[in-house]
Each structure stands twice: as C-alpha cells, then as structure tokens.
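**Q** Structure of the sequence below:
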Amino acid sequence: MADRARLGVLISGRGSNMAALLYASRAADCPFALALVASNDPDAAGLTLAAAEGIATFALSHRGMARADFDARIDAALREAGVTHVALAGYMRLLSPEFVERWAGRMVNIHPSLLPAYKGLHTHERALAAGDSHGGCSVHLVTAELDDGPVLGQTPVAILPGDTAETLAARVLIAEHQLYPRILADWVRAGQPADDPLSRVRELSLALPEAREKLSHGAPGFFVEGGKFFAYFSADHHGNGITAVLVRTSGVEEQAMLIERDPALYYRPPYLGPSGWIGVRLDTGDTDWAHVGEWLARSWRLAAPKRLTRLMDVADAF
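**A** Down below sits the predicted model:
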C-alpha cells in the first residue's frame, strides 16, 4: 500500500478496543490511522473519547430503520471519511449482506473466544460450563456468516479455579487490547512496502515531538499538536509526476535561493509556494533521508508552538 491505511472503527458502547487501536496508531511505525469512529448508539461512551482525541465521529440510532438502510448510512459515512479498512470493536449489530459484501476482505472483528468455539454471545459462560482449561480471543475477517471468517490471530487465556464469567471476561479483555492492534497492523502491513517514500516520511515526521498525521486536501499532512502543519506528502499532484515532501522555509527569498542552487532537488509547489513552502523531491533515485529528516525537523520547529520550542531557543542562545 502506498498510503497509510485509514481505519474506520464501529462501536456500540465504551469502545475499549477502539481505544487500544487509537493509542497503538500513535506509534511512528503503525501502518494505520483512525479516520472515523462510528456507532449505532449516539450515547456510546467511546464516541466521547474519540472526539476528545481528535478523531472524527459519526452516530446514528438504528431504531426504527431497516437493517440495510441503516448500514447504507454507515457505509456512506465511512466512504466520505476516506476509510480503507474497517474494524468492528464491540459493535453489537448484525451486518447486512450488502454491507459485508462492500467491505469484503477489508473488515475485521475481534471475538472473545478461541474460534471456531463459541460463536455468538455468552462466550465466557459457555467456556466455563464446558469445563475448558482456556478461554481467549480471536481476530478474524468478517464474512456473511456470524464469527465465521478466517482467523488472523488468537490469544489463549487460562481459566482459573473459581472464575466467573465476569472475572474471565476481564482477563480476556486485557488480551484483546494486546492482540487487536498487533494483528490489525500485521494485516495492513502485509501489503505495504516498508521502504516506500510515504512510510519513510511518516516515520521521520511522527518521531518529532507531539507530531500528528491528518489527511489534508487529499494528501497526508503532518502537524504539531496545538500548532500548525509542518509537512505534506505529495505524489503525482495533479499529474505532475513528482513525489516529494513539502516543508516550510524562512520565506520566499530562501525558497528562491534553494531552487536556484539545486533545481533537481527543490521546486516551488503550487498553492503553498507563495507562502514560502518548498518541495524536496523524493524520486531522484538517491534520496538523502538524513537531509530530509533535517528539513522535517526544521519545518516542525517553524510550525511548533512556543511551549515546545522555548528550550531549543535557550539552547541556541549559548
């Protein structure tokens, strides 16, 4: 994949697995980012958390709506947000065949049992009643049949003497929070080259203090929490055939000087060029990633709020 996967997460309640995915996505090497958290319950607690963390949300009560009509609304919200992959995280709705078909091969679920055992509800009670030695959780691809898609990964959880459904569920939930982000990342990463230009730009950008990523005008953009954008990744923008990272300079004079000095490496990008931004090409065949990293760090500093740059300014004074 040439781009970071844009994940849509469907929840119905507190969204603890959604939170696990969200915080895992903040790692610099994570191949997915949350683009939307959607729910069939407008009062779902997970929506509050997602919004507080800056993730777009969508909520619509399913009550009184035909299943296919409701799923069509959810599908439209996912597509409007540019979602590429869907993760079900405590989503307590049976999905219509039409919805499953639209997201076939791009939708996963986490289930609190060691599938194929105990599909459906009351998994912990059933495991205890059967005298099993272990419960656990499974991540699987979603298919039309409930909890029946190919299993991508599992974690067994030992059943202890005196366990109740509640105590077992609490330990299984810990395992879910560990398993889901790892398996989802592996699943997404399986088709994503580790050394493609966007991955390298993302790795360098998100290693900077309080750096975040957000799609902006259709392009991956990187900004400082509480500050401004400091970089954009550009690939064949309007058919120009150029792959580059766009960064801030001190102004149009420096921009012009750089382009005059090395026109094979630098160019004046449309729209941002008049504001002093410059394009650093990544398609020359011999990209100096240390140099790119220096540009990203410098651009970050120009965009960051004073609370983050104050100590750097003091250090520069000596």
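**Q** contacts, neighbours, all on C-alpha from now
**A** Noted.
**Q** which residues in this protein form strands?
**A** With DSSP state E, the ranges of strands along the chain come out as 5-11, 32-39, 57-59, 85-88, 107-111, 134-141, 151-158, 211-216, 219-224, 229-235, 243-248, 266-267, 277-281.
**Q** could you say what helices and strands the third one packs with?
**A** Meaning strand 57-59. The contact analysis (3 or more Cα pairs under 8 Å, 6 or more residues apart in numbering; DSSP states H and E) places strand 57-59 against strand 32-39, helix 45-52.
**Q** at 7 Å instead, please
**A** Identification of packing neighbours for strand 57-59 by 3 or more Cα pairs under 7 Å, 6 or more residues apart in numbering; DSSP states H and E yields strand 32-39.
**Q** Buried residues in the strand it packs on, which are they?
**A** 32-39 (16 or more other Cα atoms under 10 Å).
**Q** show me what contacts the residue sitting nearest the centre point of the chain?
**A** Among the residues of the chain, A33 comes closest to the average C-alpha position under Cα atoms, centre = their mean, at 1.1 Å. A33 is in contact with 4-7, 25, counting by Cα atoms under 7 Å, 6 or more residues apart in numbering.
**Q** ditto for M1
**A** M1 is in contact with 191-193, counting by Cα under 7 Å, 6+ apart.
**Q** neighbour-wise, which of these leads?
**A** Q192 (17 neighbours; other Cα atoms under 10 Å).
**Q** Please name the nearest non-neighbouring residue to that one.
**A** Once flanking residues are discounted, Q192 sits nearest to M1: 4.3 Å by Cα to Cα, 6 or more residues apart in numbering.
**Q** roughly how far apart are the one you found and P193?
**A** Relative to P193, M1 is positioned 7 Å away (Cα to Cα, to the nearest Å).
**Q** go on, V37?
**A** Here the criterion is Cα to Cα. By it, V37 lies 27 Å from P193.
**Q** Following up with a second sequence; could you model it the same way so I can compare the two?
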Amino acid sequence: MPGPRAKHGKRAILREKARVAVLISGSGTNMAALLYASRLPDAPYRIVLVASNDPSAAGLAIAEAEGVPVFAQAHRGMERAAHDAAMDAAIRASGAEYVALAGYMRVIGPAFVSAWAGRMLNIHPSLLPKYRGLATHQAAIDAGDRVAGCSVHLVTDELDAGEVLGQAQVAVLPGDTAGTLADRVRIAEHQLYPRVLADYVSRPFDADWLVAQVRERALALPQAEETVSHGMPCFGIVKGKKFGWVSLDHHGDGRTALLARISGLDEQAHLIESDPMRYYRPPYFGDEWIGIRLDLGDTDWEAIDGWLQRSWRSVAPKRLTTLIDAADQF
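**A** As a prediction, this is how the structure comes out:
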C-alpha cells in the first residue's frame, strides 16, 4: 500500500509511513484503536511492533491476530535498566521511529526515556496538568469537576509532565462513579490518540509547522522582522537586508526549504555535492544562497539555528554584531 501524501501546493509527494511500536500491559484497547486507525486511507503511520511487560497481556493476542509482530518480556525478577534495555532492543529491531505507550503500566527509566526523547508518546486519563498518576477519575469526581477527559503527551523523566499534544473533554454526569466515568473517557481516548499520533508523526513534513519553527528562530535574532517576498515568508533586519526565506513549493518544486546566505559558489557546490537530497541551488537567488530542505523528516534544528545566525550576521550592521560579540563574552 502506498504511503500517505504530503501536500506541497499543487503537488503531492508520496512518503513512507512512520513506523510506530506500541507498548501495552493489558487489554490493549488503545493499541487496537491505533492499529485500526493506521489502516485507514492516508494514515501517516503503521504499527510495526506491539510489546508488553506481561506475556499474558490480552492485547498481544489481538496484535498477533491482526498480523502485527509482538514481543513480551516479563519484568519480574529483572532490574529496571535490564528490562528497559530488552524492550528498547526489541523496538529498535522492529525499525520503529516512534513509541506509543498505550496502557503500559511499567515506570520507564531515564535512559530509556532519553533514548526516545521527542519520539515517545503516552495517553493519560485526565486533563493534564490535573491529576497526574493513578486514580484520576475519582480525583475528578471528588473535586466536583464538571468535565474530565484524557490527554496525549510526550514522555519525559517527570511523570505525566511532558508537552501536551492534544486533549478531549468528557462531561462528568450526576451519579458518576470512577468506573462509569472511566468507560466514557476510554471512548474519548480511542478517538484522540490516533488523531494526535497521526498529527505528530506528520509534523516534520507539514509546511505550516516547518515555517513556524523557522519563524521562531529567525525572529529571536536581534532586530529581525518578517515580511512576504516573492510569495514566501522572508526574514531580514529591520530597514535592512534579508537573511532568509522559506521556500514553499516554489515554482512547483515540491520542496519546503530554508534559503540562507553562504560564502559563494565554491561552498554552494561543496554542500550540494556532500548531500544533494538536502542542499540545492535556489533558482533566481545566485551563488551566495543555498536551499536547505526542511521536509525530509530528519531536520537538525540546531543546525538550522546555526544557518540562520550565520546568515543574519552576514547582513547585520556592525553595531549589532559588536553588541552580540560583547554579550557572548559574559
């Protein structure tokens, strides 16, 4: 089956679906929701592994019946680090690029979390930052909340404290118990998690998101401003020269790219020769500019920071660069 289409203006480019491993400990209903959603037309991800810390987890049988590879390693009798390492090895062997926790009831150690930073998601049955940890439904009822719900967030070392990527609200009804409320929240979870996961794995290819990342970095530079030039977002010094553009399917080339200043033709040629998929000569911009693809799915944003700073410095008045250099000494 072909992968989803990443839209770029008038063109649509096929790209591979993101590979996701799902970790479970029990029935696997959220895993099943993710799996079935992955088989819908234009879904941007596919499930390549379902793994569990409980070999008897019912969700493993669902995954096997659906033809998804499974892995199980009981955690009892193992040091946390050793168990984490076994799970990590299975995930990497599957080729997964992302990890989705779906009722995985094992606390993950910092090394495992760090290894998958920015690529591990979890679903939690509350409207974070409210009610981290367990017994969330009863906590909402006891607090007299009119709404409860669920959140999908990135996993960090701090429990249920990572960036919230999406939430769904569920009304608390008169006479609700923790059990009745949990049943309705679970329905919301099954709607929310596939949508948020799909959006998250698509971000590295989404033109609006990519422009926002460049904008945040460019406008953090001294006296930088944004305009529109040649139909593209453009960044320059206030009342001064331009130091960057974001090319969006320029002349139908299907690319989302940063255009930054360089030293000249020799550097341009060297960059293109070193990585012709990432670097290119932007039409109509000449030898002192390089196109840097942002839509390949593996953008190094620290490197983009460096390109923007270098490009800004090449056009900034000396009074600005002198101030920056002086500040850097402290």
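**Q** quick one on the thing from earlier: adding distance to R126 of the first structure as columns, could you present the strands of the first structure in TSV?
**A** Shown next, in TSV, are those (distance: least, Cα to Cα, whole Å):
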stretch	distance to R126 of the first structure
strand 5-11	24
strand 32-39	28
strand 57-59	32
strand 85-88	22
strand 107-111	14
strand 134-141	10
strand 151-158	15
strand 211-216	43
strand 219-224	46
strand 229-235	50
strand 243-248	54
strand 266-267	64
strand 277-281	59
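**Q** Could you say which one of those strands comes nearest to A51 of the first structure?
**A** strand 57-59 (6.6 Å; Cα to Cα).
**Q** what range in the second structure matches that closest one?
**A** Mapped onto the second structure with TM-score structural alignment as the criterion, strand 57-59 of the first structure occupies residues 70-72.
**Q** Any chance you could list what contacts the matching stretch?
**A** The contact list for stretch 70-72 of the second structure (Cα under 7 Å, 6+ apart) reads 49-55, 60, 63-64.
**Q** Of all pairs in those residues, which one is the farthest apart?
**A** Largest pairwise distance in those, by Cα to Cα, is 15.9 Å, between N53 and E64.
**Q** So between those two, which is more surrounded?
**A** N53 (22 against 13).
**Q** residues in contact with the equivalent of that one over in the first structure?
**A** Under the alignment (TM-score structural alignment), N53 of the second structure maps onto N40 of the first structure. Going by Cα under 7 Å, 6+ apart, N40 of the first structure touches 12, 59-62.
**Q** Which one of those is nearest to L206 of the first structure?
**A** Closest approach to L206 of the first structure among the contacts of N40 of the first structure (Cα to Cα): A59, at 29.6 Å.
**Q** Would you check how far apart that closest one and Y91 of the first structure are?
**A** Taking Cα to Cα, one finds A59 of the first structure at 12 Å from Y91 of the first structure.
**Q** shared neighbours, those two?
**A** With contacts defined as Cα under 7 Å, 6+ apart, no residue is shared by A59 of the first structure and Y91.
**Q** counterpart of L154 of the second structure in the first structure?
**A** Using TM-score structural alignment, L154 of the second structure pairs with L141 in the first structure.
**Q** For the residue lying closest to that match once chain neighbours are set aside, give me its contacts.
**A** Spatial nearest neighbour of L141 of the first structure, chain neighbours left out: V108 (4.4 Å); criterion: Cα to Cα, 6+ apart. By Cα under 7 Å, 6+ apart, the residues touching V108 of the first structure are 86-88, 139-142.
**Q** Now distance to A290 of the first structure too, for those, in JSON lines please.
**A** Below are the contacts of V108 of the first structure laid out as JSON lines (distance: Cα to Cα, whole Å):
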{"residue": "V86", "distance to A290 of the first structure": "35"}
{"residue": "A87", "distance to A290 of the first structure": "36"}
{"residue": "L88", "distance to A290 of the first structure": "39"}
{"residue": "V139", "distance to A290 of the first structure": "38"}
{"residue": "H140", "distance to A290 of the first structure": "39"}
{"residue": "L141", "distance to A290 of the first structure": "39"}
{"residue": "V142", "distance to A290 of the first structure": "42"}
